[in-house]
Structure formats: C-alpha cells, structure tokens
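Student: structural data only, the sequence is not supplied:
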C-alpha cells in the first residue's frame, strides 16, 4: 500500500477529483494549505500599496492506494492537475505500512 500526497492549484481540484473517480479511487482527504516552491510568491498592489504574497494558496490531497493502482493514480493526478505553468505542484509517494477501517476492523488493502 502507498500514501500519495499531491500539492495542486486550488482551481484544479474538481478536475483531479473527476479523474480519480474515473479510475475508481474510493476516497481522499483534501486540505487547504499555503506554500511556495520555485514560484517564490508574487507581489500585488492593493489601494496603491505594493505588498508581497510569499505563501500561495494550494490544495493538499492525501490518497491511500493499493500498489496495483499506484501508477494509474499518479498519472490521473499528474495529467488532470497540469497547466504547463510554474506552480502546478508536486506528487509524493510514501509507503503505507498498515490500514485499519475503524467500523469493521478490516485491515490492509480491504480497508482501503
């Protein structure tokens, strides 16, 4: 089992959700977050004053998947979140040692 963590642009969330739904991914956790990478933020002008926005709004997705679905999940996120511009995000894949469904106490891939 793997835990896929993806950082994407907020307006791409619906596209990513639909792409994951199309490949039968059952669930994910979505968190609003802020951060920066190579973008390093940007400056804006508000009422004549210029100020720097160092942390940009992002969406963090966490998806637990079985090993056999990993490649299709990464491909679905990558293709649906891509705009071709700086700041599209990142995908991280980490090992997931154990999963337990609390309601039924099922473990492993069955609990996903």
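Tutor: Here it is on my side, so go on. Computed from a prediction, not measured in an experiment: that's the story for all the values here.

Student: hey, let's count contacts and neighbours off CA atoms from now on
Tutor: Will do.

Student: helix or strand right after the helix ranked longest in the chain?
Tutor: Identified as the longest helix of the chain according to DSSP state H is helix 70-81. Per DSSP states H and E, helix 70-81 leads on to strand 89-95 as the next helix or strand towards the C-terminus.

Student: what is the longest strand anywhere in the chain packed up against?
Tutor: Under DSSP state E, the strand in the chain containing the largest number of residues is strand 56-65. Counting contacts by 3 or more C-alpha pairs under 8 Å, 6 or more residues apart in numbering; DSSP states H and E, strand 56-65 is packed against strand 2-8, strand 29-35.

Student: what does the first one contact?
Tutor: Looking back up the chat, that one is strand 2-8. 58-67, 70, 74, 77, 81, 88-96 (C-alpha atoms under 8 Å, 6 or more residues apart in numbering).

Student: try this one side by side with the last:
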C-alpha cells in the first residue's frame, strides 16, 4: 500500500476531493497547513508573505491505484493549462502496517 500526501492550493481542494470521490477514493484526511516552496514566499507591494496557506491531503491506496490518484491530483490541482508556482507537491511513501483503532485489526 502507498500513502499519498499532496500539498495543494486551498481553492483547489473541493474540486480535488470531488474528483477523488468520483474516482473511487472517498477516504481522505485534510489538514490546513502553511508553508513555502523554493520561491520562499511571495511579496505583494511592501508586504512579504513567508507562510502561504495550503491544504494537505492524505490517503492510503493499494499499489495498483497509486498512479490513478496521482493523475487526479495533478490534473485537477493545476492552475491554468500548464500549472504555476505554488500549485503544490505530491509525496508517495510505502505503508508497512495499518491498524483499525476500533477493532485492532491489522490492515496489511
């Protein structure tokens, strides 16, 4: 299984979640986060914004579906045709074990 963590623009979150749900991936954790990428924040006039609001979406999927989820996030999370700085990042890691808290059952 793979854990997919995507940091995306807040204004893209609703559409991404809808597309994930429609694609058969309804189980997602969403967290409000702030951060900056390699552009080191943004400057608007005389004001420098060091921490930019983003959303962190996390989901765990079978290895078979990893590329489907990544494709949805990349397609829907992009700003404009070609995308733009600040559209976000996607991180994929291996899940070694998972447990259901209520029953204690091991998922893998």
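Tutor: Noted; the coordinates are in hand. Quick caveat, the model's predicted, so the values are computed rather than measured.

Student: drop the TM-score for these two in here.
Tutor: In this superposition the chains share a TM-score of 0.88, using TM-score structural alignment, normalised by the length of structure 2; 105 aligned residues with a C-alpha RMSD of 1.4 Å.

Student: what count of nearby residues applies to the aligned partner of residue 77 of structure 1 in structure 2?
Tutor: Superposed on structure 2 with TM-score structural alignment, residue 77 of structure 1 falls opposite residue 73. For residue 73 of structure 2, the neighbour count with other C-alpha atoms under 10 Å is 25.

Student: again with residue 4 of structure 1
Tutor: For residue 4 of structure 1, the count of nearby residues is 21 (other C-alpha under 10 Å).

Student: cool, and residue 38 of structure 1?
Tutor: Residue 38 of structure 1 - counted by other C-alpha under 10 Å - has 7 other residues nearby.

Student: how much space between it and residue 96 of structure 1?
Tutor: 29 Å (C-alpha to C-alpha, to the nearest Å).

Student: and the residue lying farthest from the centre of structure 2, how far from residue 92 of structure 2?
Tutor: Within structure 2, residue 46 marks the point farthest from the mean C-alpha position, 31.1 Å out by C-alpha atoms, centre = their mean. Taking C-alpha to C-alpha as the criterion, residue 46 of structure 2 is separated from residue 92 of structure 2 by 37 Å.

Student: can you check residue 11 of structure 2 too?
Tutor: 22 Å.

Student: what's the answer for residue 53 of structure 2, then?
Tutor: Applying C-alpha to C-alpha, the value for residue 53 of structure 2 to residue 92 of structure 2 is 21 Å.

Student: cool, and residue 41 of structure 2?
Tutor: 24 Å.

Student: same check on residue 39 of structure 2?
Tutor: Taken as C-alpha to C-alpha, the span from residue 39 of structure 2 to residue 92 of structure 2 is 23 Å.

Student: what does stretch 97-108 of structure 2 rub up against?
Tutor: In contact with stretch 97-108 of structure 2 (C-alpha under 8 Å, 6+ apart) are residues residue 96.
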